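K.L.:
No letters, just coordinates:
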């Protein structure tokens, strides 16, 4: 029996909509009834995960509880940074007997597995917010891989792009700048990349990246389909 997917969304709205499109596209279906039922809380008013983490954690836990009450059996949150504030979500899932898909763990596993098949990649660049960087540094280190990160003006440029996407800026200049930042990581020794922020794939396609790119939103969508079907 197909399970009901609950999505903690709105961080940001465009990234959440793109994630849902991925879930739909990845679901093997012959008609409407073959697709996954989704209940979603699209809440753009979640406090900023970078500047108000404690407040964000409280709100995220409440969102998970509402999704559980609405019948969700599998919970997913297409926001990498917010996984640092996922304790409240995990508590709800444990109490209600629900599954929570860890986006960071799933993406780190996928990135390492993809590259182990080739030349044993040991350094993976991460395009993420500071909070997301910390999560992926730990996740990759536990798998024996070093994270390569942006710094200084390049990190500031990345954050400007992320907030630009939230304002609707996905134009050519923004796309060119994200591609440049991917190149900075590759030039710094990254043998592969992780799109560790759900805004990244709205500006950078995997086929355009200078090295193999693992898209965290794609990984999460694929995991949701597997868990619900």
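P.N.:
Cool, the structure landed. Note that this is a predicted model, so its numbers are computed, not measured. Numbering: from 1, shown residues only.

K.L.:
switch to C-alpha atoms for all contacts and neighbour counts from now on
P.N.:
Fine.

K.L.:
Would you state the helices of this protein in chain order?
P.N.:
All helices of the chain, identified by DSSP state H, fall at 13-26, 53-69, 87-96, 103-116, 130-141, 152-166, 172-187, 216-228.

K.L.:
just checking, what packs against the longest one?
P.N.:
Going back to what we said before, that points to helix 53-69. strand 5-9, strand 38-42, helix 87-96 (3 or more Cα pairs under 8 Å, 6 or more residues apart in numbering; DSSP states H and E).

K.L.:
The structure to be compared is supplied as follows:
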């Protein structure tokens, strides 16, 4: 078990997405006591993150990746070394590419889209088409 690795979660990018991710981490962790669970830290400051769809649609020039990168820096300063962003729209190239530039080599940024693709290919190779739910911005930029 990776007891020295803290998972950092960017909250505030979907009303319950961060909470849901923490629940999934705990539900999927084999633990017989509180101490056996993985350390997780979530920082949810939605008022600091510009609407991702508005950015992708050109309704604002402020890239939400800036605020997300700042949140990630705070999570890393708190000890996180594995970062998750539970938001499809935040994985759109114009946003994610900015975020990726801010991640130190000692830290892993889990790419939601890539990991789902790997999981489906590995566990369900018979599936050739997948439906994706997403915001208008996510669909238009074809994350």
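P.N.:
Done, it's in. On a predicted model such as this, the values are computed, not experimentally measured, just so you know.

K.L.:
Overlay them and tell me the TM-score.
P.N.:
Here the TM-score for the pair of chains, by TM-score structural alignment, normalised by the length of structure 2, is 0.81; 131 aligned residues with a Cα RMSD of 1.7 Å.

K.L.:
re the thing from before, just say which of the helices of structure 1 is most tucked in.
P.N.:
Among the helices of structure 1, helix 216-228 has the highest mean neighbour count (mean count of other Cα atoms under 10 Å), at a mean of 22.

K.L.:
Let me know the angle separating that helix from strand 5-9.
P.N.:
160 degrees (axes from the mean of the first three to the mean of the last three Cα atoms, to 10 degrees).

K.L.:
picking up where we left off before, I'd like the helices and strands packed on helix 53-69 of structure 1 written out as JSON lines, with distance to residue 147 of structure 1 added.
P.N.:
As requested, the helices and strands packed on helix 53-69 of structure 1 are exported to JSON lines (distance: least, Cα to Cα, whole Å):
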{"stretch": "strand 5-9", "distance to residue 147 of structure 1": "27"}
{"stretch": "strand 38-42", "distance to residue 147 of structure 1": "31"}
{"stretch": "helix 87-96", "distance to residue 147 of structure 1": "24"}
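
K.L.:
Which one, of the ones you listed, ends up nearest to residue 62 of structure 1?
P.N.:
Smallest distance to residue 62 of structure 1 across these (Cα to Cα): 7.8 Å, for helix 87-96.

K.L.:
Check which helices and strands the closest one sits against.
P.N.:
With 3+ Cα pairs under 8 Å, 6+ apart as the test, helix 87-96 of structure 1 has helix 53-69, strand 99-100 packed against it.

K.L.:
run the last query once more with 6 Å
P.N.:
Helices and strands touching helix 87-96 of structure 1, by 3 or more Cα pairs under 6 Å, 6 or more residues apart in numbering; DSSP states H and E, are helix 53-69.

K.L.:
quick one, which of the helices and strands packed on helix 53-69 of structure 1 is nearest to residue 127 of structure 1?
P.N.:
That would be, of those and by Cα to Cα, strand 5-9, which comes in at 20.3 Å.

K.L.:
got the angle between that closest one and strand 38-42?
P.N.:
Using the same axes, to 10 degrees, strand 5-9 of structure 1 lies at 10 degrees relative to strand 38-42.

K.L.:
what does strand 5-9 of structure 1 correspond to over in structure 2?
P.N.:
Under TM-score structural alignment, strand 5-9 of structure 1 corresponds to residues 7-11 of structure 2.

K.L.:
can you give me how far that stretch is from the chain middle?
P.N.:
Centroid separation between stretch 7-11 of structure 2 and its chain, computed with Cα atoms, centre = their mean, to the nearest Å, is 7 Å.

K.L.:
Stretch 34-44 of structure 1 too?
P.N.:
Counting by Cα atoms, centre = their mean, stretch 34-44 of structure 1 comes out at 16 Å from the chain centroid.

K.L.:
contacting residues around it?
P.N.:
4-11 (Cα atoms under 6 Å, 6 or more residues apart in numbering).

K.L.:
still on that earlier bit, which one of the helices and strands packed on helix 53-69 of structure 1 lies nearest to residue 154 of structure 1?
P.N.:
With Cα to Cα as the yardstick, what comes closest out of the helices and strands packed on helix 53-69 of structure 1 is strand 5-9 (27.5 Å).

K.L.:
Quick one: list the elements packing against that closest one.
P.N.:
Under the contact rule (3+ Cα pairs under 6 Å, 6+ apart), strand 5-9 of structure 1 is packed against strand 38-42, strand 74-76.
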